[in-house]
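> need coordinates for the following:
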Amino acid sequence: MSRPTKHAPERGDARNRLLEAARDIVRKQGFAATTVDDLCKAAGVTKGAFFHHFKSKDALGVAAANFWTDTTGAFFEGAPYHAPSDPFDRVLAYIAFRRAMITNDIPEFTCLVGTLVQEVHATAPEIRDAAGVSIFGHAETLEADIAAAIEVRGISPDGWTPQSLSRHFQTVIQGGFILAKAGNDPELARDALDHLDRYVRCLFGVHAVAYSGDPR
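Okay, the predicted model is just below:
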């Protein structure tokens, strides 16, 4: 048996490769259709390496959801929609940024945790909960800007809160992904974001305009 210290870096790299493989393959073909063999082949590791890091496919699913949370959290934290000084402009810039992320490659722009939770919400509660932490956690990152926009614009929300609106953003985004998959057409997801932009402008009493890519 080789000494653990000698191969520790390789094992760590294998774990990340498996998580990256899960991120890509599950978005293409779903969790149920993704096999351990698929993941090992894509990651270039053996089954022994897989089961060294993950006791089961479900354990990999939980870890993949957490990996998605960590990597996308860092990505969105550094995204340019935080730049505008006006909080309402930041809210619109977020929507524009999410729209700009939609490419013609549907698996590339859709959400791993959204895909996971749609499949396993009733059958794999640990994966469902990890995916929920990711989705609700991302929604929470928008609440401060929405609250600040309410204050700056001097509006009085009627039956909605920063939390409920931030979660509605995720409802529209995830729903747009589903429509894009159902119609095999990314434009359906773009349309959903355009409607969200108009809806938010109406909520804040701002004239809704045809989408131009300008968040102001």
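
> only C-alpha atoms for contact and neighbour calcs from this point on.
Noted.

> quick one: the residue nearest to residue 101 when sequence neighbours are not counted and residue 162, what's the gap?
Distances taken as C-alpha to C-alpha, 6 or more residues apart in numbering put residue 109 closest to residue 101, at 6.5 Å, once the chain neighbours are dropped. From residue 109 over to residue 162 the distance is 26 Å, taken as C-alpha to C-alpha, to the nearest Å.

> residue 196 now?
Taking C-alpha to C-alpha, one finds residue 196 at 15 Å from residue 162.

> now swap in residue 48 and tell me
47 Å.

> excluding covalently adjacent residues, which one is nearest to residue 191?
residue 176 (7.9 Å).

> so who does the one you found touch?
188-193 (C-alpha atoms under 8 Å, 6 or more residues apart in numbering).

> enumerate the positions of the helix or strand that contains residue 130 that are buried.
If you go by DSSP states H and E, residue 130 is part of helix 125-140. Within helix 125-140, the residues scored as buried using 16 or more other C-alpha atoms under 10 Å are 127-135, 138-139.

> what is it packed up against?
The helices and strands touching helix 125-140, judged by 3 or more C-alpha pairs under 8 Å, 6 or more residues apart in numbering; DSSP states H and E, are helix 57-77, helix 112-120, helix 162-183.

> second chain to compare with the first, below:
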Amino acid sequence: MGQPNVRERLVEASLDVFQSLGFNGSSVQDLTDAAGVPKGSFYNHFAGKEDLALAALALYIERSGVEVLRDKRLQPIERLKRHFRTNWKTAKDRGYKAGCYLGTMSSEIADTHEKSREAFLGVFRAWTGLIAEAIGEAQAKGDIAQAGDPALLARFVLNAWQGTLVRMKVVRSEEPLKDFNTLVFDVLLK
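Modelled structure (predicted):
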């Protein structure tokens, strides 16, 4: 496989730039410098920063560990635990300085960039659906005593996860993860 092309380099670099500087705090120059490409090449590949942010979102999702939620070889609760553990490890490896790209970008631009808001909504819905499917399977098997609506439980779990990532950035430790695991897996989904 050859060297990444200019577009791929911009998308890859933008994940770090957007998470470090934010969407509004980063310039096209910041993005092209991080990618090691000429500034003029940016507009050959993207109409603007929002288009790049959405391309980066697609890459982020590809790397997010959602495939474990689909792995039917694993028990449903184990799929959920592994998924969140993988996402926690990513946050830990980054020194707890970056949470979820989706959550970070959503909180910054969902109210000002409608195209992005719609994309974020679609991703959150798909992610919630995978979590709900695992919860529903666990309920059907009797692994979870909770008889609540799997979709509602999944939304709550995902909302709690987003809050966990924000807190990990602040306390820079795994304490919020421990709280999340205790309440989600030892109380809510027990």
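
> what TM-score comes out when they're superposed?
The TM-score (TM-score structural alignment, normalised by the length of the second structure) is 0.82; 187 aligned residues with a C-alpha RMSD of 2.8 Å.

> run a quick neighbour tally on residue 160 of the first structure.
10 (other C-alpha atoms under 10 Å).

> quick check: it vs residue 147 of the first structure, distance?
The value you get for residue 160 of the first structure to residue 147 of the first structure, if C-alpha to C-alpha is used, is 11 Å.

> which of the helices and strands packed on helix 125-140 of the first structure is buried the deepest?
helix 112-120 (a mean of 21; mean count of other C-alpha atoms under 10 Å).

> helix/strand/coil for residue 133 of the second structure?
The local conformation at residue 133 of the second structure, judged by DSSP: H, G, I helix; E, B strand; the rest coil, is helix.

> for it, give me its contacts.
residue 150.

> quick one: map it onto the first structure.
Aligned by TM-score structural alignment, residue 133 of the second structure pairs with residue 144 of the first structure.

> in CSV, list the buried residues of helix 125-140 of the first structure along with distance to residue 75 of the first structure.
Below are those laid out as CSV (distance: C-alpha to C-alpha, whole Å):
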residue, distance to residue 75 of the first structure
127, 22
128, 22
129, 22
130, 19
131, 17
132, 19
133, 17
134, 13
135, 15
138, 11
139, 14
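
> nearest to residue 88 of the first structure, of those residues?
residue 139 (16.0 Å; C-alpha to C-alpha).

> distance of the closest one from residue 16 of the first structure?
The gap separating residue 139 of the first structure from residue 16 of the first structure is 26 Å, by C-alpha to C-alpha.

> ok, now residue 8 of the first structure?
13 Å.

> looking at these two, which one has more neighbours?
Remark: of residue 8 of the first structure and residue 16, residue 16 carries more neighbours, 15 against 11, as counted by other C-alpha under 10 Å.

> can you tell me how far residue 198 of the first structure is from residue 31 of the first structure?
Taking C-alpha to C-alpha, one finds residue 198 of the first structure at 34 Å from residue 31 of the first structure.

> and those two? which has more neighbours close in?
Between residue 198 of the first structure and residue 31, residue 31 has the larger neighbour count (other C-alpha under 10 Å), namely 22 against 17.

> counterpart of the more buried one in the second structure?
Using TM-score structural alignment, residue 31 of the first structure pairs with residue 23 in the second structure.

> is that match in a helix, a strand, or coil?
Residue 23 of the second structure ends up coil, using three-state DSSP.

> surely it touches residue 105?
Yes. Using C-alpha atoms under 8 Å, residue 23 of the second structure is in contact with residue 105, at 7.1 Å.

> who's in contact with residue 114 of the first structure?
131, 135, 174.

> roughly how far apart are the residue nearest in space to the middle of the second structure and residue 42 of the second structure?
By C-alpha atoms, centre = their mean, the mean C-alpha position of the second structure lies nearest to residue 100, the distance being 4.1 Å. Separation of residue 100 of the second structure from residue 42 of the second structure (C-alpha to C-alpha) stands at 25 Å.
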